[in-house]
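1. Give me a 3D structure for the following:
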Amino acid sequence: MRLKSFAILAALALSTAITGCSTIGSRVFSNDYGAMTDAGYSLPRIPIEKVPFKYRRQVVEYDTREKPGTIIVDTQNKFLYFVMGDGEAMRYGIGVGREGFEWHGTARIALKREWPTWTPPGAMIKRQPELAKFAGGMEPGLKNPLGARAMYLFNRGGDSGYRLHGSPEWNSIGKAMSSGCIRLMNQDIIDLYDRTSVGAKVIVL
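-> So this is what the prediction gives:
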């Protein structure tokens, strides 16, 4: 009798676990990384099965006093949160600045650009002289370091020089290897771009 009761409890526990996974899974957007055409550009499929589960776009519980529409960047854990309200946020995996290029503070989205031109700053050209050929700007495209979208961060001093942007380097998500900008997978930056308004507050922790 005790064995039968244990079997019933085990079955109920398994059923609950499966139901819970199903509920969570419906809020993880693993199927949104396929090939797509955007503004005439053909974005390739991201092999999302190679990206750690935690870095895939998903709705999560998030307790904050910041108002909906705010973006909070957790550089330590490599997450970007778009505050949705009601204790929830859309979470994206990100790549952040490598050692010596980290930063934190509060800024706002001053400009948004689809398929932006990339112009390396002078300091970057000094470090990497081969980039001098792009001093006048690199045309938009699949190889452009800013990817499919860019949002420009300004603070009280004006243009901070930092961006939230897409990247063709999906395997850099979860790592610290940028020059300070916050990078997302192209399919994720398109999603975030559509949710974000000019003037939105951005907090980098």
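2. Please count neighbours and contacts with C-alpha atoms only from this point.
-> OK.
3. for this structure, what's the longest helix?
-> helix 2-25 (DSSP state H).
4. list the buried ones in stretch 179-193?
-> 180-190, 192-193 (16 or more other CA atoms under 10 Å).
5. quick one on the thing from earlier: show the subsequent helix or strand relative to the longest helix of the chain.
-> Downstream of helix 2-25, the next assigned helix or strand under DSSP states H and E is strand 36-38.
6. any residues touching that next one, and which ones?
-> For strand 36-38, contacts defined as CA atoms under 8 Å, 6 or more residues apart in numbering pick out 42, 43, 44, 45.
7. one more, for comparison:
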Amino acid sequence: MRIRSLLIVVGMALATALAGCSTDSVTGVSFASYGARTDAGYRVPAIPITKVASQYRRQTVNYQTSEKPGTIVVDTGTKHLYFVLGGGKAVRYGIGVGRQGFEWKGVARVGAKREWPVWTPPPAMIRRQPELAKWRGGMPGGPSNALGARALYLFNKSGDTGYRLHGTPEWWSIGKAMSSGCIRMMNQDVIDLYERAGVGAKVVVK
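-> A predicted model of the protein is given here:
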């Protein structure tokens, strides 16, 4: 009986250890949430999340703001995006932002949402990168598409701003300033945000 009891204790300890290994001790988020998945027929590759700095991994944090729940606040300085939950809490995501000369700040709203969106490079981008001319009519959605798995389109009083909150297959760009002005997120994170944020949601970029 003693041996059996010992085996049970050891087994429980091992199970607890394994469970702990599957959860980020810093953020409390399951590593599995950044694993590979199939979405709308497309394969979303796993992200080696331990290679992403902990401050850029999705987590619920204390966040004091006068903005209402459901608002998206983008802090380009710290490279964080907050989805306001209320009660002094928010879901925080790591983001990539516009490189020097391509920054944008202001207040907008989510005018539309798309899953696996088509990406059409603007004329100014094609002039800078002529090799993109082949996508003048739009690059079909898919794992290699620049907009990733989801896109939230930002509108203001004048209409479509041309800026997006979108996914990216380039997870290593999170925490850096290297986009053409849009806010990029890891695909697994933008899928999470997409499910939370509604069309019409206020977006504050500062």
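8. Got a TM-score for the pair?
-> Scored against TM-score structural alignment, normalised by the length of the first structure, the superposed chains reach a TM-score of 0.87; 184 aligned residues with a CA RMSD of 1.5 Å.
9. re earlier: what is the most widely separated pair among the contacts of strand 36-38 of the first structure?
-> 42 and 45 (9.4 Å; CA to CA).
10. how far does stretch 149-164 of the second structure sit from the chain's center?
-> 16 Å (CA atoms, centre = their mean, to the nearest Å).
11. Okay, strands next: where are they in the first structure?
-> Assigned by DSSP state E, the first structure shows strands spanning 36-38, 41-43, 58-61, 71-74, 79-85, 88-93, 96-97, 105-114, 149-155, 158-167, 176-178, 182-185, 201-204.
12. What residues of the last one count as buried?
-> I take that to be strand 201-204 of the first structure. 201, 202, 203.
13. Over to the second one?
-> Within strand 41-43 of the first structure, the residues that qualify as buried by neighbour count (16+ other CA under 10 Å) are residue 43.
14. Mind telling me what element residue 13 of the second structure is part of?
-> helix 2-21.
15. List the contacts of residue 98 of the second structure.
-> Per CA under 8 Å, 6+ apart, neighbours of residue 98 of the second structure: 104, 177, 178, 179, 180, 181, 182, 183.
16. Among these, which pair sits farthest apart?
-> 104 and 178 (13.0 Å).
17. Show me the residue at the heart of the first structure, geometrically.
-> Nearest to the mean C-alpha position of the first structure, counting by CA atoms, centre = their mean, stands residue 184 at 3.7 Å.
18. Next one: that residue from residue 152 of the first structure, what distance?
-> 14 Å (CA to CA, to the nearest Å).
19. Residue 185 of the second structure reaches residue 165, doesn't it?
-> Yes - applying CA atoms under 8 Å as the test, residue 185 of the second structure and residue 165 come out as touching, 7.5 Å apart.
20. Mutual contacts of the two, please.
-> What both residue 185 of the second structure and residue 165 touch, as defined by CA under 8 Å, 6+ apart, is an empty set.
21. Mind putting the strands of the first structure into JSON lines with distance to residue 17 of the first structure?
-> Formatted as JSON lines, these follow (distance: least, CA to CA, whole Å):
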{"stretch": "strand 36-38", "distance to residue 17 of the first structure": "34"}
{"stretch": "strand 41-43", "distance to residue 17 of the first structure": "36"}
{"stretch": "strand 58-61", "distance to residue 17 of the first structure": "18"}
{"stretch": "strand 71-74", "distance to residue 17 of the first structure": "29"}
{"stretch": "strand 79-85", "distance to residue 17 of the first structure": "26"}
{"stretch": "strand 88-93", "distance to residue 17 of the first structure": "22"}
{"stretch": "strand 96-97", "distance to residue 17 of the first structure": "34"}
{"stretch": "strand 105-114", "distance to residue 17 of the first structure": "40"}
{"stretch": "strand 149-155", "distance to residue 17 of the first structure": "38"}
{"stretch": "strand 158-167", "distance to residue 17 of the first structure": "35"}
{"stretch": "strand 176-178", "distance to residue 17 of the first structure": "34"}
{"stretch": "strand 182-185", "distance to residue 17 of the first structure": "30"}
{"stretch": "strand 201-204", "distance to residue 17 of the first structure": "35"}
